[in-house]
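Peer 1: Curious how this folds, go ahead:
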Amino acid sequence: MAAKTKKSKWPIVLSVLIPLLAVLTVVILFIGPLFGLHVGDQVREVFQTERTEDGSSYQQQFTEMEQEVVELQALLQEATNELVVREAEMNELQAQLDDATNSETNEEVLTQGTVQEMATGLEAVLKTYEEMSPKRAAALIDEMNEEEAYIHISSMKEQLRGSVIARLPAEKGATFLERLAQEGR
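Peer 2: Okay, here's the model as predicted:
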């Protein structure tokens, strides 16, 4: 009879233990969060894979986004490198521009000095023309290049200018008179 009692205890134990485990599981999953136990969320994450509208898993989307971030970082690095190269080119061009500007400024200073020297020299030459005969002055001017000769003629006093132009070859004299008229001298 003792053997029969042992057999009868197992169904009773199982019939009490299984409902007790079920009640305990329900309490942990549904009432546990009220007391700070979030076991249900962790269990759901393990057993459930959420799907997006297109049917792919969030993990797959996350992986794709990570790949896109890596590609964007590579593009950003390329753009940064290109920017560095462009900045170097810009600095080089700026240096060349500064050199050219300094060079032009130096040339202007030299040119201004040269103009002043030429003006002083021209005044001396004009005094020399006044002291020589118009025929001799015309002969000297006829030997100069046209631009330099014009500068000398245009700088002379009107009376001397007329005498010198009258003694120049006709074509050259006409050219000088035409330019003087255009400039209003």
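Peer 1: going forward, measure contacts and count neighbours with C-alpha atoms only.
Peer 2: Noted.
Peer 1: now for the single longest helix found in the chain, which elements pack on it?
Peer 2: What stands out as the longest helix in the chain, according to DSSP state H, is helix 58-131. When contacts are defined as 3 or more Cα pairs under 8 Å, 6 or more residues apart in numbering; DSSP states H and E, helix 58-131 sits against helix 146-155.
Peer 1: Can you list the buried residues in the helix it packs on?
Peer 2: Judged by neighbour count using 16 or more other Cα atoms under 10 Å, the buried positions of helix 146-155 are A149, Y150, H152, I153, S154.
Peer 1: Now show me the structure for the sequence below, then we'll compare the two:
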Amino acid sequence: MKLGESMSEKENSHNKIQWFFLVIFIPIVFTIILITVILSLLGFNVIDKAKEFSSNIPIVTEYFSNDDKAVEEVDVVSLEQTISEQQAEVDQLQKEIERKDEEIARLGNEMTQLEQSQIVEAELANQAQQELDNIAKTYESMKPKNAANIISALPGEEALLHLSQVSIELRAEILEEMDSEQAASFMSRLANQ
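Peer 2: Okay, the predicted model is just below:
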């Protein structure tokens, strides 16, 4: 029976240990972690407060005070190095910004010049169209035979341009007054435009 009692005592001992971990230890650890996370998210520095609190405990005070001095010395050196690296990076980025600003100014000037040239081209095209309209009005005020003689005397492309500007009725009358081969050539070229 002693063997059975010994096993029963071991099982009771294991059950008590399991009960302690499951019911007391794990929930307390979980609660501490959860509270630490929540306080950290709310902006409360839990680690510094824990160091502050532990600095009042005599044995722990020596551990934290020595550690803080060493960490501060290492931090100062590493922070100075980081600052110098970041300053160099800032200087490089500042130069790049200046270069980009110059490029933006140059592109802005180019864009202004292109806009001005487009305006000039549009004005020239408008003037050319007005001149063609005036030429078409001149042909419309003439007799078809006289207009046909003038258009026949013009170079091919210019004659075709003048013919394309007049009304369809006048174009038909002018082509009727022209030589049939020349009229056929103009009609073919007008159809291909």
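Peer 1: TM between them?
Peer 2: In this superposition the chains share a TM-score of 0.55, using TM-score structural alignment, normalised by the length of structure 1; 130 aligned residues with a Cα RMSD of 3.5 Å.
Peer 1: quick one, the following helix or strand past the longest helix of structure 1 and helix 146-155 angle?
Peer 2: Sequence-wise, the next helix or strand downstream of helix 58-131 of structure 1 (DSSP states H and E) is helix 134-143. Relative orientation of helix 134-143 of structure 1 and helix 146-155, computed by axes from the mean of the first three to the mean of the last three Cα atoms, to 10 degrees: 150 degrees.
Peer 1: list the buried ones in helix 134-143 of structure 1?
Peer 2: Those would be P134, A137, A138, I141, D142, for helix 134-143 of structure 1 by 16+ other Cα under 10 Å.
Peer 1: List the residues that contact the third one.
Peer 2: Read that as A138 of structure 1. By Cα atoms under 8 Å, 6 or more residues apart in numbering, A138 of structure 1 lies in contact with V164, I165, R167, L168.
Peer 1: Pull up the gap between Q193 of structure 2 and F186 of structure 2, please.
Peer 2: When distance is defined by Cα to Cα, to the nearest Å, Q193 of structure 2 is 11 Å away from F186 of structure 2.
Peer 1: With neighbour numbers in mind, choose between those two.
Peer 2: F186 (20 against 7; other Cα atoms under 10 Å).
Peer 1: can you tell me the helix or strand for the more buried one?
Peer 2: Using DSSP H and E, the element containing F186 of structure 2 is helix 180-191.
Peer 1: T82 of structure 2 pairs with which position in structure 1?
Peer 2: Counting by TM-score structural alignment, T82 of structure 2 lines up with E68 in structure 1.
Peer 1: Near the counterpart of T120 of structure 1 in structure 2, how many other residues are there?
Peer 2: Superposed on structure 2 with TM-score structural alignment, T120 of structure 1 falls opposite N134. Neighbour count for N134 of structure 2, taken as other Cα under 10 Å: 13.
Peer 1: what does S15 of structure 1 give?
Peer 2: 11.
Peer 1: For L21 of structure 1, see how far away it is.
Peer 2: 11 Å.
Peer 1: Also E78 of structure 1?
Peer 2: E78 of structure 1 is 61 Å from L21 of structure 1, by Cα to Cα.
Peer 1: Kindly report the same for T101 of structure 1.
Peer 2: T101 of structure 1 is 91 Å from L21 of structure 1, where distance means Cα to Cα.
Peer 1: same thing with E131 of structure 1?
Peer 2: Per Cα to Cα, E131 of structure 1 is found 135 Å from L21 of structure 1.
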